[in-house]
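Peer 1: Predicted model and sequence follow; I will ask about them next.
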Amino acid sequence: MKAPTKSTVDVGGLAIMPFLSMESALDHVIRDGKVQSGVGVSVNSEIVMMARSDANLRNHINAASLRFADGIGVVKTVASKGVPNVRIPGCEFWEALMQRATQADIPVLLIGAKPEVNAAAVDKLQKAGLASVSGIHGYINDEQYIYDEIDVRQPKIITVALGAPKQEQLIARLHARYPDAFYLGVGGTYDVFTGHVKRAPQLFCRLHLEWFYRLCAQPSRIGRQFNLVHYLALHMMRRL
C-alpha cells in the first residue's frame, strides 16, 4: 500500500486525515514520550451526517489536530478519492493510547460514563500499570468541579465519554481553558473496555458489520441507522 498523497481528504465537509497504521495516528498524540497537545476526533458515517447539519460540530471537528477514519464508510469514501487509508476503531485507538501513556508515565483523566463504569475503567488502567489516572463520571452536572479537578490533577491526556455532540462541546470548553493537554471524545469506549457493554464478535468486526450487531442488540438504535443508509446513498452518488 502506497503512502497517502494528501494530508487531508474532504468527506462531507470534514477534513479527514488518512493514516496507514494505528501507530502513525498515535504518533500525533505521544511522540518521544511527550504529549502533543490538541484535540482528537474519530469520525464515522454517523458523525459525518451529524456534522453536515450542525455547523458547530463541523467546525469543532475541522479544528481538531487529529481527525481519523473510525467507520468503514468513511474509509471507503477516502479510498474512492484515490487516497489509501486504514480504519482505526476509536475504542482500539483509546486502548493503544492508554498503553503509550502507561509506558511514558503520562497523567490521564477519564471523564464520562456511569459512576460504576468510570470507576471500573480507572481501576483496570491502574492495575495495568497506569499510575497517574483519575476519573470523573458523566453524572456530575457541576462543570466547575471538572475545572477544579483538572487544576489539581494536571492531566496531559483527557478523554471524554458523553456521546456526540455533547462530548465535543465539553471538549471545546475544556480545551479553551486548558490548552496544554490532548483531548479525545470516546463515546461508549469505557463501557466496552470494562465489559459493561459487549463489543461485536470478531466475525462482525472483520466483515465491518458492528453496526448490524449493535442494532440487533439495541433495536432502539434503528432511527440512528437511517443516517448510515443516507451516507451510503451519498457515497454511491459521489456526493461526499
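Peer 2: Perfect, thanks for sending it. Source: prediction; values computed, not measured. Numbering: from 1, shown residues only.
Peer 1: switch to C-alpha atoms for all contacts and neighbour counts from now on
Peer 2: OK.
Peer 1: all strands in the protein, in order from the N-terminus.
Peer 2: Using DSSP state E, the strands found in the chain span residues 9-11, 14-16, 30-31, 34-35, 38-43, 66-69, 108-112, 133-136, 157-161, 182-185.
Peer 1: how about those strands, which one is nearest residue 230?
Peer 2: With Cα to Cα as the criterion, residue 230 lies closest to strand 9-11 of the strands of the chain, at 13.9 Å.
Peer 1: residues making contact with the closest one?
Peer 2: By Cα atoms under 8 Å, 6 or more residues apart in numbering, the surrounding residues in contact with strand 9-11 are 15, 16, 17, 18, 48, 74, 77, 78, 81, 83, 240.
Peer 1: here's the one I want to compare it with:
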Amino acid sequence: MERFGPARADRPGGASRPRIRLGGIGIDPVTESEAVGRVLEAFESGDGGHIVTPNVDILATARRRPELRAVIERAELVVADGAPLVWAAGLAKTPLPERVAGSDLVWSLAEAAAERGLRLALLGGTPDSAARPTERAVEVLEERHPGLKVVGAWCPPMGFSEDEAHWNALVERVQAAAPDLVYVGLGFPKQEFVIERLRREAPKAWFLGCGASIDFIAGYRRRAPKWMQRSGTEWLFRMCSEPRRLVRRYLRDDVPEALRLLAAALRERRR
C-alpha cells in the first residue's frame, strides 16, 4: 500500500523539513530557490551532496529496483521533477510547494555559481563529434552568465564506467579540475550510480543528475514550450520528439505509474 505523509529528512546544507513520501521515496518540500539556497549553505560548511530529480519515469524504475530507491534515499536533496508528483502530494494533503525541474536547476545553479565564484563542470550529453553538445553547452552557459568558471566538459564514450582505463582517466580529470558543482547528464539510473562513485573522489562537490539537460542547454534537443512545462504535459512533448525510444516506455510504464500514484493519493485523502 502506498504511504503518503512526512518522513524524517535531516540533510546537510540548511534547516531540513520532513520529506514527503511518494511512490516509495522521500521528496524534499522545497522551491527551486530554496534548493539552490541549500546547496549554497552546504558549501559554507564544506559539505558536498547529490541532487536527484525524480519524475514519474524515475518512480516507475525505482519501484522495480530497490537498489535505485536506496540511491535516491541517500541523496542529500531530492526534488519533484514531475507535475504528477506535485498533484499527488496535494491530493494527499501533504503538498509540495512546486515542481523543481532539473532542466531549470541547471540554469539557477549556474547563476548562483557565477555570483559566488564556484567552479562548474559538465559530464555527459550526447556523444556527437559533429555537434559537440557538451562543449556548446559550456559556451551557452558562459554567454548567459558572464564570469562563470567552467573547469571541465567531458563526454566519455559508451561503457566508460565499466572500463577501468576510461574510469580512471575521468577520475583524474575530475580531481585535477576540482569542481564545486558537477552536472551529470547520463540519464537515469546510470548517472546516479556514476555520481555515487565520483563522490568518493570529490566529496566536497555537489552533483546534479540532470538527464538530457546538457543537450537542452546546447540546443541539441528542444525542450517543451513553457505552457507544456506549466501544464504538466512536457512528457508528451518528449515522447513525440523521440517516439522510437520513449513511446513504449512512457505508455507501458509511466502513464500507469502516474495513475497509480494519483489513485493512491486520492485514497489517502479519503482515509
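Peer 2: Noted; the coordinates are in hand. Small disclaimer: the values here were computed from a predicted structure and weren't measured.
Peer 1: one step back: in TSV, list the strands of structure 1 along with mean neighbour count and distance to residue 54 of structure 1.
Peer 2: Below are the strands of structure 1 laid out as TSV (neighbours: other Cα atoms under 10 Å; distance: least, Cα to Cα, whole Å):
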stretch	mean neighbour count	distance to residue 54 of structure 1
strand 9-11	17	15
strand 14-16	22	12
strand 30-31	16	30
strand 34-35	16	30
strand 38-43	23	15
strand 66-69	24	17
strand 108-112	24	23
strand 133-136	22	28
strand 157-161	25	20
strand 182-185	26	17
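Peer 1: one step back: which two from the contacts of strand 9-11 of structure 1 end up farthest apart in space?
Peer 2: 48 and 83, at 18.1 Å, using Cα to Cα across the contacts of strand 9-11 of structure 1.
Peer 1: Looking at these two, which one has more neighbours?
Peer 2: Taking neighbours as other Cα atoms under 10 Å, residue 48 of structure 1 and residue 83 compare with residue 48 leading, 24 against 20.
Peer 1: Trace the more buried one over to structure 2, please.
Peer 2: Counting by TM-score structural alignment, residue 48 of structure 1 corresponds to residue 59 in structure 2.
Peer 1: tell me, how many neighbours does the nearest residue to that match once chain neighbours are set aside end up with?
Peer 2: Using Cα to Cα, 6 or more residues apart in numbering and skipping residues adjacent in sequence, the residue nearest residue 59 of structure 2 is residue 23, 6.1 Å away. When neighbours are counted by other Cα under 10 Å, residue 23 of structure 2 registers 27.
Peer 1: any idea how far residue 112 of structure 1 is from the equivalent of residue 154 of structure 2 over in structure 1?
Peer 2: Aligned counterpart of residue 154 of structure 2 in structure 1: residue 136 (TM-score structural alignment). Going from residue 136 of structure 1 to residue 112 of structure 1 by Cα to Cα, to the nearest Å gives 6 Å.
Peer 1: got any residues that touch both of those two?
Peer 2: Taking Cα under 8 Å, 6+ apart as the contact rule, residue 136 of structure 1 and residue 112 both touch residue 118.
Peer 1: before we move on, the earlier item: I'd like the strands of structure 1 as JSON lines, with distance to residue 102 of structure 1 appended.
Peer 2: Output for these, formatted as JSON lines (distance: least, Cα to Cα, whole Å):
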{"stretch": "strand 9-11", "distance to residue 102 of structure 1": "32"}
{"stretch": "strand 14-16", "distance to residue 102 of structure 1": "28"}
{"stretch": "strand 30-31", "distance to residue 102 of structure 1": "11"}
{"stretch": "strand 34-35", "distance to residue 102 of structure 1": "12"}
{"stretch": "strand 38-43", "distance to residue 102 of structure 1": "19"}
{"stretch": "strand 66-69", "distance to residue 102 of structure 1": "21"}
{"stretch": "strand 108-112", "distance to residue 102 of structure 1": "9"}
{"stretch": "strand 133-136", "distance to residue 102 of structure 1": "9"}
{"stretch": "strand 157-161", "distance to residue 102 of structure 1": "11"}
{"stretch": "strand 182-185", "distance to residue 102 of structure 1": "15"}
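Peer 1: Can you point out the buried residues in stretch 118-131 of structure 1?
Peer 2: Within stretch 118-131 of structure 1, the residues scored as buried using 16 or more other Cα atoms under 10 Å are 118, 119, 120, 121, 122, 123, 125, 130, 131.
Peer 1: just stretch 191-203 of structure 2 next, same as before
Peer 2: For stretch 191-203 of structure 2, the neighbour count (16+ other Cα under 10 Å) marks 191, 192, 195, 196, 198, 199, 202 as buried.
Peer 1: Sweet, I'm off.
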